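# I'd like to go over a predicted model; first the sequence, then the structure.
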Amino acid sequence: MPHSATDGAASADLRITPLVTLGPFAEPLRAEAEMWRVDFVRRLFEDHATGANRFDRPGERLLGAWHGARLVGVGGLNRDPYVADDGIGRLRHVYVLATHRRLGIGAVLVRALLREAEGHFRVVRLRAASAEAAAFYRRLGFQESAEPNATHLIPVTPLR
């Protein structure tokens, strides 16, 4: 189900939609991340191609952020593979093209993923890749975590 941009400066023509494949439309994301050596985006594409992670288990979702006809961001929600508790989700591989950062797109994408988590997970965890990413997630309400394999977490309100 598409989500519309309603946060901050994100433009009205931003759409958030589920992604089932990572076809040629996603190549600019892969190429930019490779240029900047962003390893988690490389893993996203590799794991999707091999079937190691296609975000297709119950509660999981891969979302794309579209500005017009261009894919400008991506992010996923998995069952957290680092814990044996199906009530814990993990935010993964959130990436927005450099030309589209600081426009609110990442926040819209993360909030859409958290809405997807409702009814599936009690908590969503993540590992921030940088101090800048950690600050971004704190602004969105994530709390710092001392748990192994997670730098931040946020409780998720289950659907009733």
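Thanks, I have it. Numbers count the residues shown, from 1 in each chain.
# For the rest of this, base every contact and every neighbour count on C-alpha atoms.
OK.
# who touches residue 4 in this structure?
12, 13, 14, 15, 16 (Cα atoms under 8 Å, 6 or more residues apart in numbering).
# Select only the buried ones of those residues in ChimeraX?
Of the contacts of residue 4, the buried ones go into a single ChimeraX selection, burial set by 16 or more other Cα atoms under 10 Å:
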select :14,15,16
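# Tell me the one among the contacts of residue 4 nearest to residue 65.
Nearest to residue 65 among those, counting by Cα to Cα, is residue 16 at 4.6 Å.
# that older thread, got a markdown table for the contacts of residue 4, with secondary structure too?
Output for those, formatted as a markdown table (DSSP: H, G, I helix; E, B strand; the rest coil):
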| residue | secondary structure |
| --- | --- |
| 12 | coil |
| 13 | coil |
| 14 | strand |
| 15 | strand |
| 16 | strand |
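# Closest one of the contacts of residue 4 to residue 51?
Of the contacts of residue 4, the one sitting nearest to residue 51 (Cα to Cα) turns out to be residue 16, at 23.0 Å.
# let's bring in a second model and compare:
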Amino acid sequence: MTVDIRVIRDRLPREIADLESEARQEGHLHISRVIAGWSAGDLRFERDGERLLGAYVGKALAGIGGLTIEPTLSGALRMRRFYIRPEIRRHGIGRMLALALLDHARAFCSIVTVHAGNADAAKFWQALGFRLYERDGDTHCLEILPHIPSGRPHDVSG
């Protein structure tokens, strides 16, 4: 399975509606929040260090994940709006997406936080090296060492 990680900017991909529908069926509203925030102009992942990535398998959007400025911890970023389609979980796509975001984060901060919404998500983040944090709405954090990224994902303009 070939996975292509792309930067999402300018506009959300049309395929995000399918992700939203699947997430809602699972009881998750964070993709709806991405769409609402983007539409309102409140959250476009465009401040310093912020980024929204899409993981594509073929032409299909398999998942998304983003980084935003962490509002409760100076100089940190927060992993947000992370979602992988249920039928392709456990194939390493979420890991690839998270590692691409962490690689990007290294140029901007030394700490990344996340709020794991459930036990499976907590296990996922812990497998990536995040440790329990439980402060200011976050559940986990990761201290990262800075380095120069070796490659950049493709830009997506819609």
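All right, it came through fine. The structure presented is a predicted model; accordingly, all values stated were derived computationally and were not measured.
# Can I get the contacts of residue 4 of structure 1 in JSON lines including distance to residue 23 of structure 1?
Listed next are the contacts of residue 4 of structure 1 as JSON lines, based on distance: Cα to Cα, whole Å:
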{"residue": "12", "distance to residue 23 of structure 1": "25"}
{"residue": "13", "distance to residue 23 of structure 1": "22"}
{"residue": "14", "distance to residue 23 of structure 1": "20"}
{"residue": "15", "distance to residue 23 of structure 1": "18"}
{"residue": "16", "distance to residue 23 of structure 1": "17"}
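# Show me where structure 1 has its helices.
Here structure 1 has its helices, by DSSP state H, at 27-35, 39-50, 105-117, 131-139.
# Quick check: which of these is buried the most?
When neighbours are counted by mean count of other Cα atoms under 10 Å, the highest per-stretch mean among those falls to helix 105-117, a mean of 22.
# Packing partners of that one?
strand 14-18, strand 61-67, strand 70-79, strand 88-96 (3 or more Cα pairs under 8 Å, 6 or more residues apart in numbering; DSSP states H and E).
# against structure 2, where does the first one fall?
The counterpart of strand 14-18 of structure 1 in structure 2, counting by TM-score structural alignment, spans residues 3-7.
# For the matching stretch, give me the average deviation versus structure 1.
Average distance, stretch 3-7 of structure 2 versus aligned residues of structure 1 after superposition (mean Cα distance after the TM-score superposition for structure 1): 0.5 Å.
# Check what contacts that stretch and list those residues.
So stretch 3-7 of structure 2 is contacted by 51-58, 93, 97, 100, 153-156 (Cα under 8 Å, 6+ apart).
# picking that back up, CSV please, covering the helices of structure 1 and showing distance to residue 149 of structure 1.
Below are those laid out as CSV (distance: least, Cα to Cα, whole Å):
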stretch, distance to residue 149 of structure 1
helix 27-35, 23
helix 39-50, 15
helix 105-117, 19
helix 131-139, 14
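# Relative to residue 160 of structure 1, how far out is the residue nearest the centre of structure 1?
Compute the mean C-alpha point of structure 1, and by Cα atoms, centre = their mean the closest residue is residue 75, 2.4 Å away. Per Cα to Cα, to the nearest Å, residue 75 of structure 1 is found 25 Å from residue 160 of structure 1.
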